[in-house]
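> sequence and predicted model, in that order:
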Amino acid sequence: MPDVRTQLNHVRDLFRGVGIADTFAIIENVAELLRLGDAYQPPRGMTQRQTQEVRQLLEGAADKVDGVGPLFDRHLLFRLSKILPGGRYPTPRHIVSMIFRIAEVEPSHRLCDLACGSGGFLVCRGITDGNVERTVGVEISPEWVRIARTNAYLHDVQARVEAGNALYVCGPKGELDGETFDRILLNPPFGEKLDAGLAKEVVGWNVGSRSETVFAALALSRLADGGRAAVLVPSGVLSGTGAGERELRRRLVEEHDVEAVVSLPKDAFQPFSSLQTHLLLVRKRTQSQDARTWFLQVESDGYPSGRGRDLTIDPPSFGDLPLIERVLTVRDEEVEESLPEDSPRLGIRWMSLGDGNVRGAVVQAVGANVISSAERFPAVGDEAAFVLLTVESMFGQGGDLFYVKVSLDGGTAEPLEEDPQQLIQRLYKPKSTDPNPGTSLFFKRADPVRAVAFTTGGRALGVAIPSSSTGPPQHELRPSRFVGGEEETHHAGSPTQLLSDIYKNQRLLVRHVDNLLGRLELRPIAGQEGPAPLLGDAVPFGRLSPGQEAVWRRVRDRFENLGDEGQEKAALFTLEEVDGVEPATVASDITRLTVGLLERMGIVMPVTVTDPSTGNSAAFYRLVTEKDLWLLPPKEDPLGEEGVSEQGNT
């Protein structure tokens, strides 16, 4: 029986067979079919039999993934999607779920997403009590509005999705004018330029025109008292020097409680984007209080790095996100161990996730104490690896130090009875010239550390400092400013070697610049006399089955000899032509799957041809040509050894 991937690929091919090759158009058609059922009007050229086949494929796939809602939200959107119109893409659902839990959305809360896209945050809420006003989304793209409404419908979530520019919708006389929300969850567009004048009118201050800054400010302005906003932002919002970014950070720190800043891995949004993204968790302050801010860094989200991650399945490995959730959702009073017992200065929470295994620890200072250092020491002999914490009074009474040793093997903590230097000397026996065997878990700055979180592997997850310590001059909110050990010192080579490296790197830079300038000076492909020659070495890699080999031979014959030189030029073909059947006949599975495999290998390319007089489109394929390649100069490392050339597409 075919799996979900095969069934959805077959659905895609059926739509492409009638000229609908655009990914978003396919998703919209499937959304309409799932929502309307028998009332669905198929596109021109799709027969009743093909429509019924699409419906049966979707029903079969839905049975494998617990219903049409999960099929649409977790599989269809991520199986067919690349980057969709306007540079938009659905937010990976493991990120959506993590944010939803960290924000602690309750059934009574009014929830809003000001750039809801496919509606991921809205449907994460699950079935509501029927009050449509409690779940609200705003989306400027009409196509994405339809997708979000369908997603909510398929999940039985009664969401209200407003179509339009969020600044107009939230502005004077807009649909959400004057409304506030208990929770605002948001992954806004990055890098777009918005109307600065309109933004100032709606937000109430000069926020600038950058979309990520404007949306963050808009979210803050629509929070109810005590409400929380969880907003994804790029690095520029945390440390940028623009006037809007500086003012936003000032207002965040001085007028709100910044509960956490979480740096996600650079691959967290792959295969769509590798841009470094951070999560801001902010509460609207109701009264002055001694708040603290967690600065956390996620090393792994549980998926492999790179563009090959499959977001239709749960993360295949553990990752840091469940630990980050525990750090931010377990209350301080839930400490499991206090040291010393008679007059606690340190509280410890062990992080285990239901499997009985301790995964990490949160150690927090109690009362008027701070954690002045936290160092990880490696295992030696029978001694397991451990973290050594130093606690002192925040009032600077240096003689009142308290040391705690946290074992990373089994989750135990105990006050240190001996001097730390004696312990280090006894275990590691360092010479006077040896470096310190310990590694600091956070940068030793003037900022008082109230809590530190780390894994049982001894890796720092983050630190918590008083929110007042994130103040002027720049109100910088980068977690990398606080989390991490002392920078490793690299010994420089000789002056001759350094100059040689600089010279080689300069030559490599010039070659790259020359290559890019050459690309700009190429004649447009449309202005050339004929199609480009076939790429001679484009052949399948790996072993093909006999059936696949037969299809490949028929595909390889789809070329034409043009010109006096007899060069082979790519010719357009359809799946039916490869099979040698009539156009009205559906191509065989082996042909369809093999051509799809050749497409993923980069040997054939899909082509859509539109008749300008009728507007009708048809889907074809062709073999790759020399013009489909963008060759970069070979890499050259500082030692002068040349590497392989890179190949990309335009």
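Structure received.

> when you work out contacts or count neighbours from here on, use the C-alpha atoms and nothing else.
Noted.

> show me which positions of the longest helix belonging to the chain end up buried.
If you go by DSSP state H, the chain has its longest helix at helix 495-521. Neighbour counts over helix 495-521 (16 or more other CA atoms under 10 Å) mark Asp501, Lys504, Asn505, Leu508, Arg511 as buried.

> what's the helix or strand for Asp225?
Using DSSP states H and E, Asp225 falls within strand 223-234.

> helices or strands up against that strand?
helix 93-103, strand 181-186, helix 211-221, strand 277-284 (3 or more CA pairs under 8 Å, 6 or more residues apart in numbering; DSSP states H and E).

> so which of those gets nearest Gly130?
strand 181-186 (17.3 Å; CA to CA).

> what helices or strands is the closest one leaning on?
helix 93-103, strand 111-113, strand 223-234.

> and Pro271, what element?
Assessed by DSSP H and E, Pro271 sits outside every helix and strand.

> returning to that earlier point: tell me how far the strand holding Asp225 lies from the chain's centre.
Centre-to-centre, strand 223-234 and its host chain are 19 Å apart (CA atoms, centre = their mean, to the nearest Å).

> here's the one I want to compare it with:
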Amino acid sequence: MVTGELKSKVDKVWNAFWSGGIANPMEVIEQITYLLFIKRLDELHTLAENKANTTGKLIENRVFPDGMDDTGRRPRLYSDLRWSHFKNFAAPEMYEVIDQNVFPFIRNLGDVGSSFAANMKDARFTIPTPALLSKVVDLLEDIPMEDRDTKGDIYEYMLGKLATSGQNGQFRTSRHIIQLMVDMTAPTPQDLIIDPAAGTAGFLVAASEYLRDHHPEIWADAASRDHFNRLAFTGFDSDASMSRIGSMNMQLHGVENPTIQRRDSLAEEHTDAEGSYTLVLANPPFAGSLDYETAAKDLLTIVKTKKTELLFLALMIRLLKNGGRAAVIVPDGVLFGSSTAHKALRKMLVEDHKLDAVVKLPSGTFKPYTGVSTAILFFTKTSSGGTDQVWFYDVQADGFTLDDKRTPTEQNDLPDVLARWLSRPQSSRVETWPEFDRPRTAQSFLVPKSEIVAQNYDLSLNRYKVVEHEEVEHRDPAVILAELMVLEREIQDATATLARSLA
């Protein structure tokens, strides 16, 4: 978490943009991301140089080619495109280098036909003045970015400033909620992970960090490294700016060539991606609806609805391989909605696949963006059923206050959620799980499939939770009346005494 002096430094960068005339939060984030990405390129090239100097061999995987770059105005050494070089230039020269040389260079990075190349071809430098650019470069240079975790925290903090983004049901997912979902699904080095509403790629970044922390064996094998850097992560988003930011965010976190595509997940057919992935992590938009003519026909064959939250669930089922698993945030309405489409989708999850868990989140989890109550659904695609017992957890505190300020607090159920989930038996003998004997008055408990079916596939926690009412012992009304009469006499006596003293 970014706090204290570091937070102050990051805020100075943000405020410099605002005072310099760029007030659109998305544009600020995009321009900062470009600069951080350019800085990261220089770091990677420096690492390659140091390795070459140590081994006495030629530089491998060099970022900046050796030679001259003729832009039509004047030739410039590729070395001048590096952050460590141009940061020392005078403001006008730095501005010219970045505008006329650096941005054309990064627009042409990436393999031909790659998603990164497609996203970056429209990258635009919009910082209006040399003075603002020079100030921002100086401020970014003063922020420690060497450590990957610190870099991630800083970037997440800046992304958190997109508080105005809650349009069309889209808003940033808090990092601690993402982390819970990643920890509970436990990505493996073999997984093919997708977020069909990727935004800034927060879920994919967290999954990549999980793999780094839990599977260091990835780096001992060339094929595993290639899978991690090229195949493991896929993200779709309909917004071009989000796709660019997502691509660069993954690069900043050390994933070299993920697939981050600009793609309207609900409007395009998915024959090219059907059954391609083993893990879905997502918080899709859920405040809108589509016309039937707009929605992808292959999704409407699964569930005929205009609701985006239901269409996204249908999409996830379609994208997963059999045996693939999903963790997805949904509004509470998905759990108990009475429409034909709502019931059909819940029945599909329970009867045709394996519904594993419903984790109910507090209603303030996504403030200040929205106060909508939400839950996380965990399910496994089987195409042959398998739901036996569904685990429910009622999260009452997530480590932050549930108001718009979202101030950190000591009350936090999330570690308990994860610990209980990880304690489940790996075999099918669910009765050996301690949760099996938990009463319905507890925060977590299991509900058998038969009971869910009997409740018309209602998945709302309150349908199954038993509320324990504490018996309150009331005082005898006659005793209370007697006490009131005594008080009344005392008041009358005091009033009479006061009146005599004033006579």
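Good, I have the coordinates. Note that the coordinates shown come from a computational prediction; the quantities given were computed from them, not determined experimentally.

> follow-up on the earlier one: for the buried residues of helix 495-521 of structure 1, give me a markdown table that also has distance to Pro466 of structure 1.
Output for those, formatted as a markdown table (distance: CA to CA, whole Å):
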| residue | distance to Pro466 of structure 1 |
| --- | --- |
| Asp501 | 44 |
| Lys504 | 47 |
| Asn505 | 44 |
| Leu508 | 47 |
| Arg511 | 50 |
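
> coming back round to it: rebuild the helices and strands packed on strand 223-234 of structure 1 as JSON lines, extending it with distance to Arg79 of structure 1.
Shown next, in JSON lines, are these (distance: least, CA to CA, whole Å):
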{"stretch": "helix 93-103", "distance to Arg79 of structure 1": "13"}
{"stretch": "strand 181-186", "distance to Arg79 of structure 1": "23"}
{"stretch": "helix 211-221", "distance to Arg79 of structure 1": "27"}
{"stretch": "strand 277-284", "distance to Arg79 of structure 1": "23"}
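
> please name whichever of those is nearest to Val68 of structure 1.
helix 93-103 (16.1 Å).

> tell me the angle that closest one makes with strand 277-284.
Relative orientation of helix 93-103 of structure 1 and strand 277-284, computed by axes from the mean of the first three to the mean of the last three CA atoms, to 10 degrees: 20 degrees.

> and helix 93-103 of structure 1, which stretch of structure 2?
The alignment of helix 93-103 of structure 1 onto structure 2 (TM-score structural alignment) covers residues 175-185.

> list the buried ones in that stretch?
When burial is assessed from 16+ other CA under 10 Å, stretch 175-185 of structure 2 yields the following buried residues: Arg175, Ile177, Ile178, Gln179, Leu180, Met181, Val182, Asp183, Thr185.

> do stretch 321-337 of structure 1 as well
Of the residues in stretch 321-337 of structure 1, those buried (16+ other CA under 10 Å) are Leu321, Pro322, Leu323, Ile324, Glu325, Arg326, Val327, Leu328, Asp332, Val335, Glu337.

> could I get the contacting residues of the first one?
Just to be clear, that refers to Leu321 of structure 1. The contact partners of Leu321 of structure 1, taken as CA atoms under 8 Å, 6 or more residues apart in numbering, are Met98, Val298, Ser300, Asp301, Gly302.

> tell me how far the alignment partner in structure 2 of it lies from Ile260 of structure 2.
When structure 2 is aligned by TM-score structural alignment, Leu321 of structure 1 is paired with Leu414. Distance, Leu414 of structure 2 to Ile260 of structure 2, by CA to CA, to the nearest Å: 30 Å.

> which SS class is the residue nearest to the spatial centre of structure 1?
For structure 1, the residue nearest the mean C-alpha position is Phe269 (2.3 Å; CA atoms, centre = their mean). Of the three states, Phe269 of structure 1 takes coil under DSSP: H, G, I helix; E, B strand; the rest coil.

> those strands in the stretch 1-150 of structure 2, which residues are they?
Using DSSP state E, counting those that start in this stretch, the strands of the stretch 1-150 of structure 2 run over 68-70, 75-77.

> how about the ones you listed, which one is nearest Asp291 of structure 2?
Using CA to CA, the strands of the stretch 1-150 of structure 2 put strand 68-70 closest to Asp291 of structure 2, at 49.7 Å.

> just checking, what packs against the closest one?
strand 75-77.

> who's in contact with Gly484 of structure 1?
Here Gly484 of structure 1 is in contact with Ser440, Leu441, Phe442, Phe443, Ala460 (CA under 8 Å, 6+ apart).

> and the two most separated of those residues?
Phe443 and Ala460 (11.0 Å).

> shared neighbours, those two?
Common neighbours of Phe443 of structure 1 and Ala460 (CA under 8 Å, 6+ apart) are Val483, Gly484.

> tell me which of the two has more neighbours.
Ala460 (26 against 18; other CA atoms under 10 Å).

> excluding sequence neighbours, find me the nearest residue to that one.
Phe454 (4.3 Å; CA to CA, 6 or more residues apart in numbering).
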